[in-house]
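Asker: Any chance you could fold what I've pasted below:
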Amino acid sequence: MSLNPQDMLRLLPAVLRIRDLAQAEFSPGWLDAADRKNYLELQGVLDSGGVLTPAQQQIYGAVRERGLAGPLASLIGLLAEQIAALQENVEQLYDDQFIETCADWVVPYIGDLIGYRMLHGVTPAIASPRAEVAHTIGYRRRKGTVVCLEQLARDVTGWSATAVEFFQRIVVSQSMNHIRPQCLASPDMRNGNALERLNTAFDPVMHTIDVRRIASESGRYNIPNIGMFLWSISSWPLTGSPAISVDSRRWRFHPLGIDQPLYSHALPIVAFSGMSKPINVPEPISRRVLDAGKNDYYGAGLSLLLYELTGGTVTPVPATDVCICNLSDHAGTWAHLPTVNGKYAVDPVLGRIGARVDLPAGTSLAVDFQYGFSAPMGGGEYDREAETADASAPANLILVPDHHAHIQDAIAALGAKGGVVEIRDSGRYEEALAIAAPANSQIVLRAADGYRPTIVLTAPLVIGGGEQSAVRLNGLLIAGDTLTVGSGGSNALGVLEIAHCTLVPGIALHPDGSPVHRQTPGIDIDTPGVALTIRQSIVGGIRVHALSSANAADSIIDATDQTEVAYADHDNESAGGALSLVNCTVVGKIHARTLPLVSNSILMARLASPDDWTAPIVADRLQEGCIRFTYLSPGARVPRRYHCLPESADTVDLGTPHFVTLRYGSPAYAKLDRSSGDAVRGGADNDCEPGVFNAVAGVQREGNLRLRLSEYLRVGLEAGIFYES
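Answerer: Alright, predicted model coming up:
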């Protein structure tokens, strides 16, 4: 039966339809979708004072005629509406029998039928319970297999993972009926590649039995043991980045000219298709591995690639012209520099390049490579589409290097109306910059999505503006000097926003990654009324005028040492303006007028010996503000605390965070070490770790995996979780 009310009306006797039409009035609700659309368009023309063309008048008259409905037609329309609702309900009841089509409220009931247990939705694969309930059948079919365990680990943690059956790597007495030629009691000492993997997830060497329990993560090689290996540090790309020259023969991959390990680009693996291999996980590339598998790591779209830039021509260096060497320091230069024409030497451990002997004068090098870090923050080529997708096209958009080769020229070209300067490459720009935002307007200096330019300042970056003006920086790596908001009488800048940027702690770095200027701040605001906002960024020390304010979220403020000043006024000692911190890690001393809110953060500071400061963390107004779920160094003088560390832990040691490293440039920079107690690793208000990596939710990811392992392990087996990074 048709649910079209016009069709239903035609089923009635003609006499009833004629009588109903005599009492009919125009009703837009009686029209079908196409007629209703035409009516609204034509009526809009009439309402605006327009005149319909003859063709439009004909359509308008026909539509109004079809829209005539009497009392009986209106009743039939109401019945049709209710029948349609009933039919839709019946169809939905059928759809609710399937997880792919059921209503949202049905998902938990279907999950309960198959014994599904809810997880923390901290990764894309399990963010939707519907998807995971749908996948549960696939998991159950493979329950107990090592391939299933590995796939589960990848899905519920969102990290690269592999599963290892340790009983396959135990030295056993051989049976002549079941010979295992790979189970050699003594390893081949001439196989360097195998020995390099010793005690890792991909260790091919057989071991003697270990009777300690794997659940305590101390024992490994025993018959019931399964090891789940996780890589919590991911690899992030940098493409078309200029290599930094030490001299004509020596170059470095990193655009700041520091030694940094190169990481492998983790190639994706099809679900349930097999076990992960080293090329499927993000790990530092060793010299032996790169030498043995150059075709897997070197090339376009892989882990690294060299280019020669000569007179505007970009030429990729073929793999046959690249050899892998140890380019460590030796006798005032580097060891093993190439001596053959046309050959390059690459050291992936130090991130160094030995250039060819016959490199033409004026030729520079560019590189594609991967570096390691724990999360998408600071300057990077990760997805920032939400930051760069404007709701409407900017009235004034200047592109670098498309419109101007230099950033300062692009800023000057914006003129008196402000606008956006967008950098569309991952190049290196060495220049002096000054930004002056017009009154009631803004200037945005940003990297395009998918790029991370490096700006090396040759002088302080001077920022200013008129009344109610704003300057916004996004997606940049800035080194060389300080961002300065001067105290000039005409400077009335209202907002300075720094998002997804890295302002190198210590201004510049030595080749070993140590800071050059430890006591020089990264941001210096010496004018009142400025609201500084920092999001998902890494910055050095901050100096803020007492009548300005700073608000940081999901960021690192690193003064390069706990005894240096992370936050204060321009004189490095007086109180800076109001400071708010959410999900931040701060290294260095703090002196603020007020701390309105400090939440889920780690404040690492201590007094030097001697020191003019009376406490490592000081707020002048103790009656204003709140500190919650935050670690505070001993001796801090702050407003009221709620559930802060180390007080909320059983002992001071269990409530003190320990970091893998606090040196910027290291892959594990600002990452909590697993030796930190549970009180620290779950010390935030969402049971995650406090600090900058709160959103990573490492504790929840690990908890998800433990919950699933208890469900999918074979009877009698026991699993342990090991972090490869």
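
Asker: Only C-alpha atoms from now on, for both contacts and neighbour counts.
Answerer: Noted.

Asker: wait, what's in contact with L457?
Answerer: For L457, the contact set (CA atoms under 8 Å, 6 or more residues apart in numbering) comprises 430-433, 478-481.

Asker: will you turn those into a markdown table that also has distance to I76, neighbour count and secondary structure?
Answerer: Compiled in a markdown table, the contacts of L457 are given as follows (distance: CA to CA, whole Å; neighbours: other CA atoms under 10 Å; DSSP: H, G, I helix; E, B strand; the rest coil):
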| residue | distance to I76 | neighbour count | secondary structure |
| --- | --- | --- | --- |
| E430 | 76 | 16 | strand |
| E431 | 76 | 15 | strand |
| A432 | 76 | 17 | coil |
| L433 | 73 | 20 | coil |
| I478 | 70 | 27 | strand |
| A479 | 74 | 23 | strand |
| G480 | 77 | 25 | coil |
| D481 | 77 | 23 | coil |
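
Asker: Tabulate those (JSON lines), appending distance to L707.
Answerer: Compiled in JSON lines, the contacts of L457 are given as follows (distance: CA to CA, whole Å):
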{"residue": "E430", "distance to L707": "51"}
{"residue": "E431", "distance to L707": "53"}
{"residue": "A432", "distance to L707": "54"}
{"residue": "L433", "distance to L707": "53"}
{"residue": "I478", "distance to L707": "43"}
{"residue": "A479", "distance to L707": "45"}
{"residue": "G480", "distance to L707": "48"}
{"residue": "D481", "distance to L707": "49"}
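
Asker: Now show me the structure for the sequence below, then we'll compare the two:
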Amino acid sequence: MPSLTAERDARLDRLWALLPTIHRRRDAETNGGLRALLEVIAEQLALIEDDIGQRYDDWFIETCADWVVPYIGELVGVTVAPGGDPPSRRTVANAIANRRRKGTLPLLERLASEIAGSPARAIEFGAVAAQSQSLRLPRHLRGRTVDLRAPPSLLADSGSFDLRAHSLALGGVAGQRRSADVELSVWRLRAYPVTRAPAASLEDVGPHVFGFSLLGNDAPLFVNPDGGGTGAAALPVRIDREIFAAPERAPAGFATAAPELWGTRMVDGREMVRSVAIWAPGWPTAKSPGTAPIPAERVIVADLEDWSYLPPRDHVAVDPLRGRIVFPPRQFPRKRVTVSYFYGFSADIGGGEYYRPLSEQVGGTRFKSYSWVASEAPDGETSGLLTRLRAAVDRALQRRFRPGEPGDFAVDLALVDDRLEVSFVDAETRRPVARGTATDRLHPGTSDQARINAAADQAVARFPPPPDVKRVTGAAELRKALEPWGPTLDDEGDFAAAADQPESEVIEITDSDVYQLPIRLMIGEGRTLQIRAAQGARPVIRLADWQAESTDSMQVAGAEGARLILDGLLIAGRGLQIEGAVTSVTIRHCTLVPGWSLGPDCDPKRPSEPSIMVIDSRVCITIAHSIVGSIQVNNDEVATDPIRICVADSIVDATGVDCDAPECEALGAAGARIAFAESCFVRSTVIGRVMTHSLTADDSIFLGRITVARRQLGWMRFCHVAPASRTPRRFHCQPDKAEAEAKAEAVADPLPPEEIEARLAWTRSAVRPRFDSLRYGRPEYCRLAADCPPEISAGAEDGAEMGVFHHLRSGRRLASLRTAVDDNMPAGLTAAILLAD
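Answerer: Sure, this is the predicted structure:
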């Protein structure tokens, strides 16, 4: 079967093949203008044929273009909510099948998954309504009223899992249950795995005490929805003590772990964790191998709020609500305790075992997009040859084109000693990144298209090879892999980069272990180092107190053209310190713990310390899909230009309770000064004050006051800006827009000045963002609350929410779900959609 590239080249050359041989020969003897003209015509003809083919594909929902999906949805009767998104391909494809199941509870749960992208549970109110049983047909499985003599029943699950009998609200008051109604509970949080990671030893409490979260904070455990459970064990819900406990109590009277949530199971020959598991080699006896998890019958479900409960011998106590573990004080493990569990969060940011696209360097096999360098072409035959070479190089590059990252690049080509040279240059700095040179010579008058295509293939094929990938497991292997990238002493006794550094290298960490070691990097000129987590891994880089005489941060220095990429890492204990002539530092899907480390209640231990510190460096910092603490820039404002900081789909958290307090500084310089940086924020949430040289921002939330030195540069669009901020031009920002509307109403209805000011103050407070939590480490971290004003939850340019979770489009999806549920309910029945978490 021919490749797509070969088929494309054949289509471009077919008109040329139709010409008589005499005309092709004469054209080859000249400058090949006729062939070039026919190639242009054939290319346009191919576009027309592709368009006709796509029109045939548009007849079917499986193959149609994205813009056709809403039109097919209209034909099959899919209703679009006024404030919702257009129907997805999956929703339209299942529209007729769903209509046949109209009025069933499984359909409502399926609609929540298709439209809102969230799991749900539907329950009919009539099934839990209190009513007198018929003696002719008793229903023993119906819920009964609360038994005040049985305290455990008072702790039963609420919401969709509360099957106790309820009295009727005949008036139909909102929020109360009514016969024949349906409640659809939707879970917005997702369950993310942590596999075979070491448990945190909480020595402040005792050597027998551990925590599931390696940061030492209380982290509730979540159910693995794919763990094979049923009911609540099939949804990403918090594991409370009632869900976690087995139905039958142990002979000693305590509750043990439920088998459907504890331990492992085999799936397609692989060992998979159900929801929670603990491995403790050498426990309960010294000869215990620890290859299998602790059995469920040895796990006691307990409340460990004050650490007062002590399990009996040969047992371990687990508090799933807090993620705490307690062994017997006289029988605690002497070896490493390993855990697997699931934690809750809203989206795929900050790193984890979720799938993320891995970035590759230019020169490998992955290009994102490119443009051509605008340069003045020479005259004469060389100009015509370069034009044809450009088309040939474009075709050669398309063969290696696949969607991916690392960014946009520009392509330049030239004839050097009659050899084609193709260069990739950075689109911003215009510095060369990769270069390939053909082996065959091409004279300016060359018109042989075959030789031109061969030269283009040779030049593109001679780009530098993909970067070496060193896969490491364990701190010793990581330390050895980083040795060539550490600083050395030159002849003058100064620190310098090692001479044997490769041009580009990837160090990939393959497990979710803790790597506690000092890291000092010195990257050579034009060299690129990427430290990343493998797919399905979440390694933790823990920077501890290694030396008392200097800082223990992760230090990065380098020469001109040095680049560092951090991908999929969790860095705790210290921050990142950048010095020297490093060109760029990219942080993707990483977490630099705000406040360096956490206490039990998720309070930061070092709230005023920055996660990223720049000292006399011209580095360009890019932060994407990450969580970081504050950023501090300490550069010379006279001898250098401002550095560039780009933050996209991320959280910058200064950890302060009062975002306008002096210590709550998300971006700035030492001494509460303005950071000498050109800052850009896109779809991000910033907790703390921002003080920067210039600023551009879109669809972002700023909870602290903003101070910009050069207000004539940049803009702010569709953002929330704290009052009394000094910013560049603002467009459709809050509370400006709400205040303008309030002032317009005041003009129409004359009011005293003091009442106008009071109304404006109320307006500013009414549109302030409200969050479920602003503490890193909690599942609801930086998620907008259900009662957040619509000016924020639907205030982005496209009608979605502002901030880091803009891409989830939660509000628009819920609006579409409400419309779909109403359309699929039987006549006379209503459904209530509740947010379960």
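
Asker: Which single one of the contacts of L457 of structure 1 is nearest to A447 of structure 1?
Answerer: Out of these, the one with the shortest distance to A447 of structure 1 is I478. That distance is 11.8 Å, counting by CA to CA.

Asker: wait, doesn't the closest one sit right on I498?
Answerer: No - counting by CA atoms under 8 Å, I478 of structure 1 sits too far from I498 to count as a contact (11.2 Å).

Asker: how distant is the top helix by length along structure 1 from the center of its chain?
Answerer: Among the elements of type helix in structure 1, defined by DSSP state H, the one spanning the most residues is helix 71-95. On the basis of CA atoms, centre = their mean, to the nearest Å, helix 71-95 of structure 1 is displaced by 48 Å from the centre of the chain it belongs to.

Asker: average distance between the helix or strand just after it and structure 2?
Answerer: Reading on from helix 71-95 of structure 1 to the C-terminus, the next helix or strand found by DSSP states H and E is helix 107-113. By mean CA distance after the TM-score superposition for structure 1, the fitted helix 107-113 of structure 1 averages 4.5 Å away from its aligned residues in structure 2.

Asker: for helix 107-113 of structure 1, packing partners?
Answerer: The helices and strands touching helix 107-113 of structure 1, judged by 3 or more CA pairs under 8 Å, 6 or more residues apart in numbering; DSSP states H and E, are helix 129-141.

Asker: Count the residues that sit near the residue lying closest to D226 of structure 2 once chain neighbours are set aside.
Answerer: Using CA to CA, 6 or more residues apart in numbering and skipping the chain neighbours, the partner closest in space to D226 of structure 2 is A234 (6.7 Å). By other CA atoms under 10 Å, the residues close to A234 of structure 2 number 17.

Asker: How much space separates the aligned residue in structure 1 for A234 of structure 2 from V582 of structure 1?
Answerer: For A234 of structure 2, the aligned residue in structure 1 is N280 (criterion: TM-score structural alignment). Per CA to CA, to the nearest Å, N280 of structure 1 is found 35 Å from V582 of structure 1.

Asker: same deal with A410 of structure 1?
Answerer: Computed with CA to CA, the distance linking A410 of structure 1 and V582 of structure 1 is 34 Å.

Asker: And A552 of structure 1, by the same measure?
Answerer: When CA to CA is the yardstick, A552 of structure 1 and V582 of structure 1 sit 6 Å from each other.

Asker: Check the burial of the closest residue to M118 of structure 1 other than its chain neighbours by counting its neighbours.
Answerer: Across the structure, with CA to CA, 6+ apart as the measure, the residue nearest M118 of structure 1 apart from its sequence neighbours is P129 (7.5 Å). Neighbours of P129 of structure 1 under the rule other CA under 10 Å: 20.

Asker: again with V444 of structure 1
Answerer: The number of residues packed near V444 of structure 1 is 20, by other CA under 10 Å.

Asker: Let's verify the equivalent of it over in structure 2: helix, strand, or coil?
Answerer: In structure 2, V444 of structure 1 lines up with Q530, judged by TM-score structural alignment. Three states are possible here, and by DSSP: H, G, I helix; E, B strand; the rest coil the one that applies to Q530 of structure 2 is strand.

Asker: if I pick Q530 of structure 2, what's in contact with it?
Answerer: 505-507, 564-567.

Asker: quick revisit: buried stuff in the longest helix of structure 1?
Answerer: Of the residues in helix 71-95 of structure 1, those buried by neighbour count under the rule 16 or more other CA atoms under 10 Å are 72-74, 76-77, 80.

Asker: Could you do stretch 265-275 of structure 2 as well?
Answerer: For stretch 265-275 of structure 2, burial by neighbour count (16+ other CA under 10 Å) applies to 272-275.

Asker: possible to save the residues you listed as JSON lines with distance to I578 of structure 2 and secondary structure?
Answerer: Rendered in JSON lines, the data for these read as follows (distance: CA to CA, whole Å; DSSP: H, G, I helix; E, B strand; the rest coil):
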{"residue": "M272", "distance to I578 of structure 2": "40", "secondary structure": "strand"}
{"residue": "V273", "distance to I578 of structure 2": "40", "secondary structure": "strand"}
{"residue": "R274", "distance to I578 of structure 2": "42", "secondary structure": "coil"}
{"residue": "S275", "distance to I578 of structure 2": "40", "secondary structure": "coil"}
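
Asker: which pair in those residues spans the largest distance?
Answerer: M272 and S275 (9.1 Å).

Asker: Can you tell me what T594 of structure 1 aligns to in structure 2?
Answerer: Counting by TM-score structural alignment, which is the criterion used here, T594 of structure 1 corresponds to S694 in structure 2.

Asker: three-state assignment of its match?
Answerer: Secondary structure assignment for S694 of structure 2 (three-state DSSP): strand.
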